[in-house]
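**Student:** Quick one, fold the following:
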Amino acid sequence: MGVLEILKERGFVEAVTHDEELSAYLDGGRATCYIGFDPTASSLHVGSLVCIMALAHMQRNGHRPIGLVGGGTGLIGDPSGKTEMRKVITQKEVDVNRAGIRKQLARFIDFNEDKALLLDNGEWLKGLEYIPFLRDIGRHFSVNRMIKAESYKMRINSDEGLTFIEFNYMLLQAYDFMELSQRYDCLLQMGGSDQWGNIVAGIDLVRRTQQKKAFGITFPLITTSSGIKMGKTHKGAVWLDPERTPPYEYYQFWVNCDDADVARFMALFTFLPMEEIEQVKKMEGAMLNSAKAVLAWEATVIAHGMDAAKASYEAACAMFGAPEIPDTCFSSSTIPRSAKGGADAVPGTAYDRAALDKGIAAVDIFAEVGLCKSKSDARRLLNQGGGYLNDERIAAFDQLILTSHATDGEILLRAGKKKYHKLILK
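**Tutor:** Sure, this is the predicted structure:
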């Protein structure tokens, strides 16, 4: 099966250009493809995983992926999918963010020996001269056609409107495609569904300036079965940077997905064979919970490595018990079929004994250690009976947490059913 068919089978593809010709191009030998990443943060998040996993599938099938960091376009901001203008960032921020993005992408794709490339479009965009750019590139673009693109229509119809800076974004992204085609023989651009207009513009520019046939693939916007944008939680984004989202929390994000999403997420966010994933559609109850553990394990191994996944798995087993996974299920998964159990990966905070000798209100600690976003959230949770101290429900938001609550120097707090945090007394 060719890589395009693999991506379609696993649910990655929303639209393609020149379907049969693209399939023939990918089947004809090593191809080079790219996806752009906005350097507005030092970490990518779970919402970026569809694009990242698509690049990984490309590489696994013999092709060369390029991650293009928008060091040039990031200084302007892509209006696609946005109803307001993006915050302008500095070159220093771009440099820091690019380094963070490379580190995360390296977990998914192999950059050794030019098997994959991480490039920065600032290399060619920041030296452009305005008049030559208008003469050589701008003449190929129709304003009438541009304003019909969804990425522009959303901004034009917003209260803030579309700035002239943002209006240039389509030209610059198309120019990226042209440059990558010239420099690296890259003839396939991939991206989210909101990038369709930009991708098509790039294909047209490559055809006009280089007389080459280029291609595009777009991916659907992934939402949970309850309609929430992928990677969004009550705490905000789920980051790939372990400093922002610890591996245990990352693992728990996947364990806590809706039953209806398990098979779909396995197809998108793991490399397990589809014939094993198909089994999930018939599972329910305890077996479906075990499938969630497999999803969490595989996703965490890919993003954070085997050691982090093992620590997270054992911590989860210590809290909730080990999942029962028959040897006949998910035979390709490396998940342990038995667990020692250990709570070392549960997030913890070193806490001063002297402070707890006097006692601290539960509402203050829950907000301080991140079990709740704020004191008002903590008060609401505790008043509703959703806070626990050593697995006993906290009676009131101002209940004092004391040194005497510690066992072996630790106090276990819980928000809701599955969100734990340790206070480690010092």
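
**Student:** drop to CA atoms for contacts and neighbour counts, all remaining ones
**Tutor:** Will do.

**Student:** all helices for the stretch 301-426 of the chain, in order.
**Tutor:** For the stretch 301-426 of the chain, helices defined by DSSP state H, counting those that start in this stretch occupy the ranges 306-320, 353-358, 362-368, 375-383.

**Student:** For the ones you listed, give me JSON lines that also has mean neighbour count and distance to A214.
**Tutor:** Formatted as JSON lines, these follow (neighbours: other CA atoms under 10 Å; distance: least, CA to CA, whole Å):
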{"stretch": "helix 306-320", "mean neighbour count": "20", "distance to A214": "38"}
{"stretch": "helix 353-358", "mean neighbour count": "14", "distance to A214": "64"}
{"stretch": "helix 362-368", "mean neighbour count": "21", "distance to A214": "52"}
{"stretch": "helix 375-383", "mean neighbour count": "19", "distance to A214": "51"}
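
**Student:** Second input sequence below; structure requested for side-by-side comparison:
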Amino acid sequence: MNDILDELRWRGLIAQSTDLSALAEALSTGPVTYYAGFDPTGPSLHHGHLVQLMLLRHLQNAGHRAIALVGGATGMIGDPRMSGERTLNTKEVVAEWTERLHAQISRFLDFEGENPAQMVNNLDWTAPLSAIDFLRDVGKHYRLGTMLAKDTVARRLNSDEGISFTEFSYQILQGMDFLELHRRYGCTLQTGGNDQWGNLLSGVDLVHKADGVSVHALTTPLITKSDGTKFGKTEGGAVWLAPDLMSPYAFFQFWLNTADADVVDYLKVFTFLDRDTIIELAEQVESDPAVRKARTAQRTLAREVTTVVHGAEATERVEAASAALFGGGDADALRHLDAGTLADAVAEVPRGQITIGETTIVDALVAAGLEKGRNAARRVVGDGGAYLNNEKVTDTDRVIGDDDLLAGDVALVRRGRRSLAVVTG
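**Tutor:** Model (predicted):
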């Protein structure tokens, strides 16, 4: 347990702490009960939450006692944003999202064994609390000056829209969580992203004022790209951890596309690979052009993160699909892909409509937009640059039939090595 802070620091997982030396002493003298909260303000966790989940597991692996809190109560309000008031979701929607987050978090922590994690919902102690009790027992410990000085609150107060009393009260509710977990489970550490520092301090101050005990807060840095652009945004939005919002294939490809300048930092933050392995990959990225060209570090990152989030079986399917489509795989490899994985893998490639049993490879190339006209398509086929389901086609009269259809009733046509499209009947 003595080395856990050094490990977290090396991985770049420490930004701010209330008292790092005191926390180090607490971690070294015995198991510390700690928690992080996840609000169901959306139907899934995303890449930002993944940083906290990795931190929670590192601490649990070091022998400390993890609590994952899903905010069934705070999720009905939402942490104030810089951009303006949130739209409140219905209780039914928040309850549904709470269950989805429960299921996602359960993949990351060990809830069995000698040191099991716990899952809690702050609605359990917030819902029974009357407004009078809330104001008398909790609200009396808060001072408006401190609450108003919080960065988000100050900015919103100076905006045209202002801030509602509902969102203004969020920091009290989050602080109350720390107090409740301290009283119920002896929790003495809360972790969160660096943008949550003010809310974490709210809980630290409340526990000190209400129970006269000093507790700890620790934040992780907000992950950025080396070029200064925001990390974790795709054309489809956030990098969701739920497979129905972002397929495992698309998730894998996101990490595979990591820049050389970022991949080592992401290996430290988002994987459980040991230090020696990461250092070796870092040296290879720095000095070995073959490794950079093969994107070995990126492929390792994508494989590790996808396995953590979606499981080893999903990762194997994704890698098989990637190899079959772009790694020079043969037709047999394509036919072993299931319909869902294949559909995810070709979700963003061009598509064309054909008539099965009548359309030739020439017309399929045109229908899929891989060539502008039949004459150009004929030349591609004649020159050996046309492929149907990874098999070279040199006969311009080759008709695409039922036997050519893969799982999901699609066929793949290709011009050259990289220009791929899907055709359907």
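
**Student:** Mind checking the TM-score on these two?
**Tutor:** The TM-score (TM-score structural alignment, normalised by the length of structure 2) is 0.79; 375 aligned residues with a CA RMSD of 3.4 Å.

**Student:** Pipe the helices of the stretch 301-426 of structure 1 into TSV and attach distance to V280 of structure 1 per row.
**Tutor:** Below are those laid out as TSV (distance: least, CA to CA, whole Å):
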stretch	distance to V280 of structure 1
helix 306-320	20
helix 353-358	47
helix 362-368	36
helix 375-383	33
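
**Student:** Among the ones you listed, which comes closest to D19 of structure 1?
**Tutor:** helix 306-320 (37.5 Å; CA to CA).

**Student:** Tell me who's in contact with Q16 of structure 2.
**Tutor:** Residues near Q16 of structure 2 by CA atoms under 8 Å, 6 or more residues apart in numbering: 194, 197, 218-220.

**Student:** Please disregard the earlier target; I meant V346 of structure 1.
**Tutor:** Per CA under 8 Å, 6+ apart, neighbours of V346 of structure 1: 248, 312, 315, 420-422.

**Student:** again, only using 10 Å
**Tutor:** 246-249, 311-312, 314-316, 318-319, 412, 419-422 (CA atoms under 10 Å, 6 or more residues apart in numbering).

**Student:** any idea how far Q353 of structure 2 is from D276 of structure 2?
**Tutor:** Counting by CA to CA, to the nearest Å, the separation of D276 of structure 2 from Q353 of structure 2 is 51 Å.

**Student:** And L13 of structure 2, by the same measure?
**Tutor:** L13 of structure 2 is 49 Å from Q353 of structure 2, by CA to CA.

**Student:** same check, this time on N199 of structure 2
**Tutor:** Relative to Q353 of structure 2, and taking CA to CA, N199 of structure 2 is found at 54 Å.

**Student:** quick one, which of the two is more surrounded?
**Tutor:** N199 (20 against 13; other CA atoms under 10 Å).

**Student:** part of a helix, is that one?
**Tutor:** Yes: assigned with DSSP: H, G, I helix; E, B strand; the rest coil, N199 of structure 2 falls within a helix.

**Student:** Distance check, it against G113 of structure 2.
**Tutor:** From N199 of structure 2 to G113 of structure 2 the distance is 32 Å (CA to CA).

**Student:** Same question for L325 of structure 2.
**Tutor:** From L325 of structure 2 to G113 of structure 2 the distance is 41 Å (CA to CA).

**Student:** can you check N61 of structure 2 too?
**Tutor:** For N61 of structure 2 relative to G113 of structure 2 (CA to CA), the value is 12 Å.

**Student:** Pick out whichever of those two has more residues nearby.
**Tutor:** N61 (16 against 7).

**Student:** and the contacts of Q16 of structure 2 as JSON lines, adding distance to V399 of structure 2, secondary structure and neighbour count?
**Tutor:** Below are the contacts of Q16 of structure 2 laid out as JSON lines (distance: CA to CA, whole Å; DSSP: H, G, I helix; E, B strand; the rest coil; neighbours: other CA atoms under 10 Å):
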{"residue": "N194", "distance to V399 of structure 2": "59", "secondary structure": "helix", "neighbour count": "18"}
{"residue": "W197", "distance to V399 of structure 2": "63", "secondary structure": "helix", "neighbour count": "20"}
{"residue": "L218", "distance to V399 of structure 2": "64", "secondary structure": "strand", "neighbour count": "24"}
{"residue": "T219", "distance to V399 of structure 2": "61", "secondary structure": "strand", "neighbour count": "22"}
{"residue": "T220", "distance to V399 of structure 2": "58", "secondary structure": "strand", "neighbour count": "24"}
